[in-house]
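# curious how this folds, go ahead:
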Amino acid sequence: MNTSTGSGANPWFSWEYVRRNSADLVAALEQHTTLTAQAVLVALVIALPLAAAAHLRPRLAGPLVGATGVLYTIPSLALFGMLAPYTGIGRTTVLIGLVTYALLVLVRNILVGLQGVDEDVRDAARGLGYGRARMLLTVELPNALPSIVAGVRLATVTTVALVTVGVVVGYGGLGQLMFRGFRSRYHAEIMTATILCLLLALAFDLLLYLVGRALTPWSRTARTT
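Here you go, the predicted structure:
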């Protein structure tokens, strides 16, 4: 891989660098994108039943949120270091760490959304003979969707940034290019990887915003009214 611009200058951005290293950039961006999407999806699959259980059993809410909060406070470098002896160096270690950090945001937002459902809506469902499980699945979760989508958006943007730390175990997506740029003091490599991270975060956020609008058409109607 050739990072030279062909001159003595070391600019913060260089189209020549992008042209010569397009294959590396695409590979790193693909790794970053798939790892982010997979981590958030796995975290959501875990967080949904946990938050639902805490909603149905309020005594679980405090310990559950507290436990995810403690996990979130573990420094990423330390977490990857603790996982590496058991899960090895690479994708699995980074994925477990990212899922761990996303859980706090998702569990809190899902729980807040479920707890914020209008009590009149619950009363109407009870009047129609809805049991607790049916009410959760068909009434409370749909009404909590705006809060859930907001949590997924926040967790996704945060995860895009955290993926770069995976460079310490050899799987950091665009973070690999940033680290290589810092080591060689090549500014264009650092800046290009940083810009791609920002664009990726914006693209994910916009996509999830549109998905949220599609899933909650009633919220748009309510705001208009």
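
# from here on, contacts and neighbour counts on C-alpha atoms
OK.

# next secondary structure after the one helix or strand Ala214 maps to?
Taking DSSP states H and E as the criterion, Ala214 maps to helix 187-215. Counting by DSSP H and E, the element after helix 187-215 in chain order, helix or strand, is helix 217-224.

# and the helix or strand Met178 falls within, what does it pack against?
According to DSSP H and E, Met178 maps onto helix 174-184. Here helix 174-184 touches helix 22-56, helix 187-215, going by 3 or more CA pairs under 8 Å, 6 or more residues apart in numbering; DSSP states H and E.

# buried stuff in it?
By 16 or more other CA atoms under 10 Å, the buried positions in helix 174-184 come out as 174-179, 181.

# and if you look at stretch 121-136?
Neighbour-count burial for stretch 121-136, counted by 16+ other CA under 10 Å, picks out 122, 125, 130, 135-136.

# okay, how far is it across that stretch, tip to tip?
With CA to CA, to the nearest Å applied, stretch 121-136 spans 12 Å between its terminal residues.

# in JSON lines: the helices and strands packed on helix 174-184, plus mean neighbour count and distance to Pro63.
Shown next, in JSON lines, are the helices and strands packed on helix 174-184 (neighbours: other CA atoms under 10 Å; distance: least, CA to CA, whole Å):
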{"stretch": "helix 22-56", "mean neighbour count": "18", "distance to Pro63": "9"}
{"stretch": "helix 187-215", "mean neighbour count": "17", "distance to Pro63": "29"}
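
# let's have the ones you listed in CSV, adding distance to Gly62.
Shown next, in CSV, are the helices and strands packed on helix 174-184 (distance: least, CA to CA, whole Å):
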stretch, distance to Gly62
helix 22-56, 8
helix 187-215, 28
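
# nearest to Leu141, of the ones you listed?
Proximity to Leu141 (CA to CA) singles out helix 22-56 among those, at 8.9 Å.

# skip the chain neighbours and tell me the closest residue to the residue most central in space within the chain.
Geometric centre of the chain, nearest residue: Thr156, 2.4 Å, by CA atoms, centre = their mean. Spatial nearest neighbour of Thr156, chain neighbours left out: Val40 (6.2 Å); criterion: CA to CA, 6 or more residues apart in numbering.

# before we go on, could you also do this sequence so I can check it against the first one:
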Amino acid sequence: MTLFLEAIAWLLAPEQHEGANAIASRLGEHILYSAIAVAIAAAIAIPIGYAIGHTGRGKQVAVAFSGAARALPSLGLLTLLTLIVGIGQAPVAATVVFVVLGVPSVLAGAYAGIESVDDDVVDAARAMGMTEWQILLRVEAPIGLALLIGGLRSATLQIVSTAVLAAYVGLGGLGTYILRGINLNSYEEMLGGALVIVALALVLDALFSLAEWLAGRSARRRPRNVTSTPVVARTHPQEGTS
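Below you'll find the model as predicted:
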């Protein structure tokens, strides 16, 4: 309890909110690294996941890749890439590591969202004369959006927690406090930095949870809207022949 109170006192100390090492500055760096990695991971994984979910091809390869990527040791990979590209390109190495960490979750969420769409809904869309692209973008993607957001949520939380490693190669972020606390045996600084990371993760988790709930609520309404028109189209010939 004493250590926790010391960590709170460290967080509230005026010197932690001034200068280049201010908590707000480190928090901004942490969010920036995380946001860039999530954006790149999404740009890579969403199109691939949508293609897999829509065509049903390549799922086994995607599952194998996801398992392999999750098994990679983040710190070891960051160290290796930094040595390969050089300290001057450490941001590139760190971004690659974070992207590799985030892609599996986004990929799984993307193709699972498309696969979750009822076959009857897809058949109804085809009966309306929609092309495969229209079915994917106007029917399957909106209905599967909640699962995609779930994948983004998981990827974001993993990247935010792992972005602590950015400090290991001198890139700053909230991991600076943990690394410096270890070097100086400053446990209140270590705990203070960890508390900020936890708070950031909880805020992001709450935002993604809300977005996921809203997307799921919207998706539950969409199938009725999609299937209503084909049903009418099928009943017209019967009415004409009676």
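
# the helices and strands packed on helix 174-184 of the first structure: which one's closest to Gly66 of the first structure?
Proximity to Gly66 of the first structure (CA to CA) singles out helix 22-56 among these, at 12.0 Å.

# which strands and helices sit next to that closest one?
Counting contacts by 3+ CA pairs under 8 Å, 6+ apart, helix 22-56 of the first structure packs against helix 61-73, helix 91-115, helix 145-163, helix 174-184, helix 187-215.

# so where is the first one in the second structure?
Read that as helix 61-73 of the first structure. Aligned by TM-score structural alignment, helix 61-73 of the first structure falls on residues 59-71 of the second structure.

# how close does that stretch sit to the first structure?
Stretch 59-71 of the second structure, aligned to the first structure and superposed, deviates on average by 1.6 Å (mean CA distance after the TM-score superposition for the first structure).

# just to revisit the earlier point, in JSON lines: the buried residues of stretch 121-136 of the first structure, plus distance to Leu44 of the first structure and secondary structure.
Output for these, formatted as JSON lines (distance: CA to CA, whole Å; DSSP: H, G, I helix; E, B strand; the rest coil):
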{"residue": "Arg122", "distance to Leu44 of the first structure": "25", "secondary structure": "helix"}
{"residue": "Ala125", "distance to Leu44 of the first structure": "26", "secondary structure": "helix"}
{"residue": "Tyr130", "distance to Leu44 of the first structure": "26", "secondary structure": "coil"}
{"residue": "Met135", "distance to Leu44 of the first structure": "20", "secondary structure": "helix"}
{"residue": "Leu136", "distance to Leu44 of the first structure": "17", "secondary structure": "helix"}
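
# for Val167 of the first structure, state which of these is nearest.
Using CA to CA, Leu136 is the member of those that lies nearest Val167 of the first structure, at 40.7 Å.

# ok, and the closest non-adjacent residue to the closest one?
Ala52 (7.9 Å).

# in stretch 63-83 of the first structure, which residues are buried?
Residues of stretch 63-83 of the first structure classed as buried by neighbour count (16+ other CA under 10 Å): 64-65, 68-69, 71-72, 76, 79-81, 83.

# and the nearest residue in space to Leu154 of the first structure that is not next to it in sequence, how many neighbours?
Distances taken as CA to CA, 6+ apart place Val105 nearest to Leu154 of the first structure, at 7.4 Å, with adjacent residues excluded. Neighbour count of Val105 of the first structure, defined by other CA atoms under 10 Å: 25.

# one more: Tyr101 of the first structure?
Neighbour tally, Tyr101 of the first structure, other CA under 10 Å: 25.

# so it makes contact with Pro75?
No - counting by CA atoms under 8 Å, Pro75 is not a contact partner of Tyr101 of the first structure; they are 10.0 Å apart.

# Leu200 of the first structure: which of the buried residues of stretch 121-136 of the first structure is nearest?
Once CA to CA is applied, the member of those that ends up nearest Leu200 of the first structure is Leu136, at 33.9 Å.

# from Leu41 of the first structure, how far out is that closest one?
Going from Leu136 of the first structure to Leu41 of the first structure by CA to CA gives 21 Å.

# Gly90 of the first structure reaches Gly170, doesn't it?
Yes - at 5.7 Å, Gly90 of the first structure and Gly170 qualify as touching, with contact defined as CA under 8 Å.

# which one of the helices and strands packed on helix 22-56 of the first structure lies nearest to Ala47 of the first structure?
Smallest distance to Ala47 of the first structure across those (CA to CA): 5.2 Å, for helix 91-115.

# tell me what angle that closest one forms with helix 61-73.
Using axes from the mean of the first three to the mean of the last three CA atoms, to 10 degrees, the direction of helix 91-115 of the first structure lies 150 degrees away from that of helix 61-73.

# check the mean deviation of helix 91-115 of the first structure from the second structure.
Counting by mean CA distance after the TM-score superposition for the first structure, helix 91-115 of the first structure comes out at 0.9 Å.

# in the second structure, what range does that helix match?
Taking TM-score structural alignment, helix 91-115 of the first structure hits residues 91-115 over in the second structure.

# now the matching stretch: buried residues?
Residues 91, 93-115 are the ones in stretch 91-115 of the second structure that count as buried (16+ other CA under 10 Å).

# trace the residue nearest to Thr156 of the first structure over to the second structure, please.
Residue pairing (TM-score structural alignment): Val40 of the first structure is matched to Val38 of the second structure.

# and that match, how far is that from Ala199 of the second structure?
In this view, Val38 of the second structure and Ala199 of the second structure are 19 Å apart by CA to CA.

# tell me how far Leu104 of the first structure lies from Gln176 of the first structure.
Plainly put, Leu104 of the first structure is 26 Å away from Gln176 of the first structure if you go by CA to CA.

# again, but for Ile46 of the first structure
Taking CA to CA, one finds Ile46 of the first structure at 29 Å from Gln176 of the first structure.

# coming back round to it: for the helix holding Met178 of the first structure, give me the average deviation versus the second structure.
Mean for helix 174-184 of the first structure is 0.8 Å (mean CA distance after the TM-score superposition for the first structure).
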